[in-house]
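Visitor: sharing a model that was predicted from the sequence below.
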Amino acid sequence: MTDADSVFDRALAAIEKVKKDFGELDGVVSFSEMAQPLVARLIEKLGLPGNSSAAVDSARDKHATRRCMSEAGLPTPRNFLITREDELDAASQLVGYPAVIKPIHGAASLGVVRVDDHEALLRAYARVRREMGSVRVHSGIVEQMASDDEGEGNFTTTLMMEEYLDGPEVDVDVVFSEGQAVYGAVTDNWPTLEPYFNETGSNSPSILPSAQQRELLELGVASVKALGFDMGVFHVECKYTSRGPRLIEVNCRMGGGPVRNMNLLVWGVDLVEEQLLLAAGIPSRPPVAPAPLTHLAEFSVNAQRSGVLADVSFLDKYDVMKDVLYVRPLVEAGAKVTCVEDGMPTWVCEIMVQHPTSTQAAIDYVNQIEAAIQKEMPIEARKAK
């Protein structure tokens, strides 16, 4: 029996020990994407507050999410579950182009690729299957192993194909309590690095027209309900397309990266606090600021060329600039980095800035800092072995 096979029993035994040592538990919670199915099954076993494992499984499975959306009468992109390579022709015929192939389970855009014709689909399918073979789950995080890492990946998943969605992408962060949405906020995501959909940046509050924001919020709430959830913090990814709002996916936990800080600093809502309250069975009624408390922009800086990052200390001077909340390296000095022309791009560092009154001013400022960092970034050519 592997660790994955025995994790439920080991977690249950650990909980029983905690109960013996400290008394009854009020709840079980995790902020890790990969842990959500385990959490749901533990709370079902223990009779604690939470959502059903069926709802969590439907959210974790992107193809099942599409089915739930369709059954609820919500707009759903054309899609096809690919279980074998000989189904690619049928998928191509049904979905059409441009399209996206993606794992039905995953995280951080790993294995998500845009394809514009059938030949591109065949190439991308082979590449994604190969790349997903080098993906592993380590400490609850899905990560791509370097080509020279020892060992094999431990992450397996089926792929699906669905129509490409045009338009700006957003995050809709939602808090549900007692079956109703008690908080919702829209954060604008900036254009991703295609064909891999690597994230680049975001801003809060949204600068989309208020009518579009309302439609996106309504779709986010309806999507959470369609999957069968009635409590918790959700990170819902959507696009406002030429045909209106469309769902990308529902994450049944708080979003990662800057999400907690953006909601807390802009709207005064701590998503961690709300999730902990809900997990303990306490209804959530977050106090939401009537107007933005500040205006934020953040940039996940991707490598613009491949090689070895020689140093990260050059970032220090940017971290102390006025209205910069942080500049943090995401890789260590000496790490290999990849640009989009050579594969899935590497995030080198992350930046967050604020402006007291203007989201656009924050966006302009963080873009200026990113441009300066790119000029100075010491990426050296890899030495041939």
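Guide: Thanks, I have it. Residues are numbered from 1 along each chain as shown.
Visitor: C-alpha only now, for contacts and for neighbours.
Guide: Will do.
Visitor: how about the nearest residue to Ser70, chain neighbours excluded?
Guide: Thr76 (6.0 Å; CA to CA, 6 or more residues apart in numbering).
Visitor: so the one you found touches Thr65, yeah?
Guide: No. Thr76 lies out of contact with Thr65 (CA atoms under 8 Å); the separation is 9.5 Å.
Visitor: neighbour count winner among those two?
Guide: Between Thr76 and Thr65, counted using other CA atoms under 10 Å, the more crowded position is Thr65 (25 against 18).
Visitor: also this one, for the comparison:
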Amino acid sequence: MSSEKIVAFVEPSFYGVSFVRAAYEQGFKIIAIVSSDENPVKYGYEGIYHDLIIADIRDEDALFEAITNSEYHNKLDALIPATDYASHLTAKVAQRLGLKGVPYEAALKSRNKDLAREAYAAHDVPSAKFKKVKTYEEAALAAEEIRYPIVLKPTNASSSQNVFFINSSTELKQAMAEIIGFKETYMNFKVREEYLIEEYLDGQEFSVELFLQDGNPIFSTVTEKTTSPLPYFVEIVHTLPTSVYSERGEDIINTAVSALRAIGLINGPSHVEIKLTDDGPRIIEVNGRPGGDNISSDLLIQALGFDIFKATVSYYLDLPIDIHINHNRAASVAYLIADKDGTVSNIRGLEHIDNHENVIRSHFSVQLGDQISVPKSSDDRLGYVITVGSTPIEARESAVALIRNIELIYT
């Protein structure tokens, strides 16, 4: 070990696996706090951690007691959330242990979209009109006030799970029946029985990848997004940096920073989703962590050479933060999705992908015999290809063309 620093991660998964890898490669001792000893294999970080602590990550006291009853009590140098769902609980436990972390109230607001919207309104951050509702009757009144089309979404889920684009009271009634039945999300976290009716924001979608120090960005870049056709909001292409509206970049970044300040996320990494409407940038949501979906793990590194996970681990450990940009190119990820429901009998067009000069990496999970459907959430995507280019347009067009050349044959 090149350092005696002990870094604990709460339930590494999805984007959080990159946290574990970054810290492991820096030579720190890695402790994974997990709900099951099967999770390192399940989420793909077997072999890059040193010890496990088993805990109920959905319960603050259980998490705290698992740490204090372990051999690492009073020995941890950092406690880092490595899944969205436990980020507020991790913040509270870090506070109780006297470790550096995101302020609990800020983490709570970033995890709960209604609390975030309330904070934006209180600080005049351009956002969307919204109402919090529990029943169809409340939702119908809210929709009439905000005016169709509207968006219905859970207050504390992610990955576009049960997010509905709605044009009428009939559609709203059906969507409310579905969303009320959505009781549990990833890792058995409970879905709050309060929902948001929001104004539909029309415009180009972006995310802003940021690293803040005392409320000011020491790193920022804008990622262009393409989403699936309505009525769903599944992200199917990310390009970093953006190939469109680059002249609006400063305005988009400033809006993102104002949202982060409003909810109290003034230090460390963040991933802020924004739409550029006719009235200017408007906040969709804020996440107080590096962007997932291959944005931070691949696109930032391939386009700019910036490892935001390594920078974040350094932040938690009070070590110097390296924001040096090593590349000046672009990267894109495009996802394969089904254009109709059915069973896959053949897949054509995969054979030339890895030999393409722009391709960095690809991964496809779809197999012959799989039943697939038009995607309603990120979970329904079937694979991806990551490309680089000297310009954002080159990177994006390469990725999109390769995905479009894949043909799914249905029975």
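Guide: Done, it's in. Because the structure is predicted, anything quoted here is derived from the model rather than measured.
Visitor: how near is the corresponding residue of the second structure for Ala99 of the first structure to His88 of the second structure?
Guide: Under the alignment (TM-score structural alignment), Ala99 of the first structure pairs with Ile150 of the second structure. Noted for Ile150 of the second structure: a distance of 29 Å to His88 of the second structure, by CA to CA, to the nearest Å.
Visitor: thinking again about what came up before, the residue nearest to Ser70 of the first structure -> the second structure?
Guide: Checking TM-score structural alignment: Thr76 of the first structure goes with Ser127.
Visitor: mind checking the SS state of that match?
Guide: Of the three states, Ser127 of the second structure takes coil according to DSSP: H, G, I helix; E, B strand; the rest coil.
Visitor: can I assume it is in contact with Tyr120?
Guide: Yes. Counting by CA under 8 Å, Tyr120 is a contact partner of Ser127 of the second structure at 6.7 Å.
Visitor: tally of neighbours for Tyr245 of the second structure?
Guide: By other CA under 10 Å, the residues close to Tyr245 of the second structure number 12.
Visitor: ranges for the helices of the stretch 101-250 of the second structure?
Guide: Taking DSSP state H, counting those that start in this stretch to define them, one finds helices in the stretch 101-250 of the second structure at 104-111, 113-122, 136-146, 169-180, 249-263.
Visitor: the last one vs the first structure, average distance?
Guide: Meaning helix 249-263 of the second structure. With mean CA distance after the TM-score superposition for the first structure, helix 249-263 of the second structure departs from the first structure by a mean of 0.7 Å once superposed.
Visitor: counterpart of that helix in the first structure, which residues?
Guide: Mapped onto the first structure using TM-score structural alignment, helix 249-263 of the second structure spans residues 213-227.
Visitor: counting neighbours, show which residues of the matching stretch come out buried.
Guide: Of all the residues in stretch 213-227 of the first structure, those buried under the rule 16 or more other CA atoms under 10 Å are 213-214, 216-217, 219-221, 223-227.
Visitor: with distance to Pro168 of the first structure added, can I get these in JSON lines?
Guide: Below are these laid out as JSON lines (distance: CA to CA, whole Å):
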{"residue": "Gln213", "distance to Pro168 of the first structure": "11"}
{"residue": "Arg214", "distance to Pro168 of the first structure": "15"}
{"residue": "Leu216", "distance to Pro168 of the first structure": "11"}
{"residue": "Leu217", "distance to Pro168 of the first structure": "14"}
{"residue": "Leu219", "distance to Pro168 of the first structure": "15"}
{"residue": "Gly220", "distance to Pro168 of the first structure": "15"}
{"residue": "Val221", "distance to Pro168 of the first structure": "19"}
{"residue": "Ser223", "distance to Pro168 of the first structure": "19"}
{"residue": "Val224", "distance to Pro168 of the first structure": "21"}
{"residue": "Lys225", "distance to Pro168 of the first structure": "24"}
{"residue": "Ala226", "distance to Pro168 of the first structure": "23"}
{"residue": "Leu227", "distance to Pro168 of the first structure": "24"}
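Visitor: Tyr365 of the first structure: which of the residues you listed is nearest?
Guide: Using CA to CA, Gln213 is the member of those that sits closest to Tyr365 of the first structure, with 24.0 Å.
Visitor: what's around the closest residue to that closest one other than its chain neighbours, how many residues?
Guide: Closest residue to Gln213 of the first structure apart from its sequence neighbours, by CA to CA, 6+ apart: Val186 at 6.6 Å. For Val186 of the first structure, the neighbour count with other CA under 10 Å is 25.
Visitor: Val186 of the first structure matches what in the second structure?
Guide: So Val186 of the first structure corresponds to Val222, using TM-score structural alignment.
Visitor: same question, Asp364 of the first structure
Guide: Counting by TM-score structural alignment, Asp364 of the first structure lines up with Glu397 in the second structure.
Visitor: please apply the same query to Ile351 of the first structure.
Guide: By TM-score structural alignment, Ile351 of the first structure lines up with Val385.
Visitor: doesn't its match belong to a helix?
Guide: No. Counting by three-state DSSP, Val385 of the second structure is not part of a helix but strand.
Visitor: enumerate every residue touching it.
Guide: Neighbouring residues of Val385 of the second structure by CA atoms under 8 Å, 6 or more residues apart in numbering: 333-335, 359-363, 399, 402-403.
Visitor: so who does the closest residue to it other than its chain neighbours touch?
Guide: For Val385 of the second structure, ignoring the flanking residues on the chain, the nearest one in space by CA to CA, 6+ apart is Ser362 at 4.2 Å. Neighbouring residues of Ser362 of the second structure by CA under 8 Å, 6+ apart: 353-354, 383-386.
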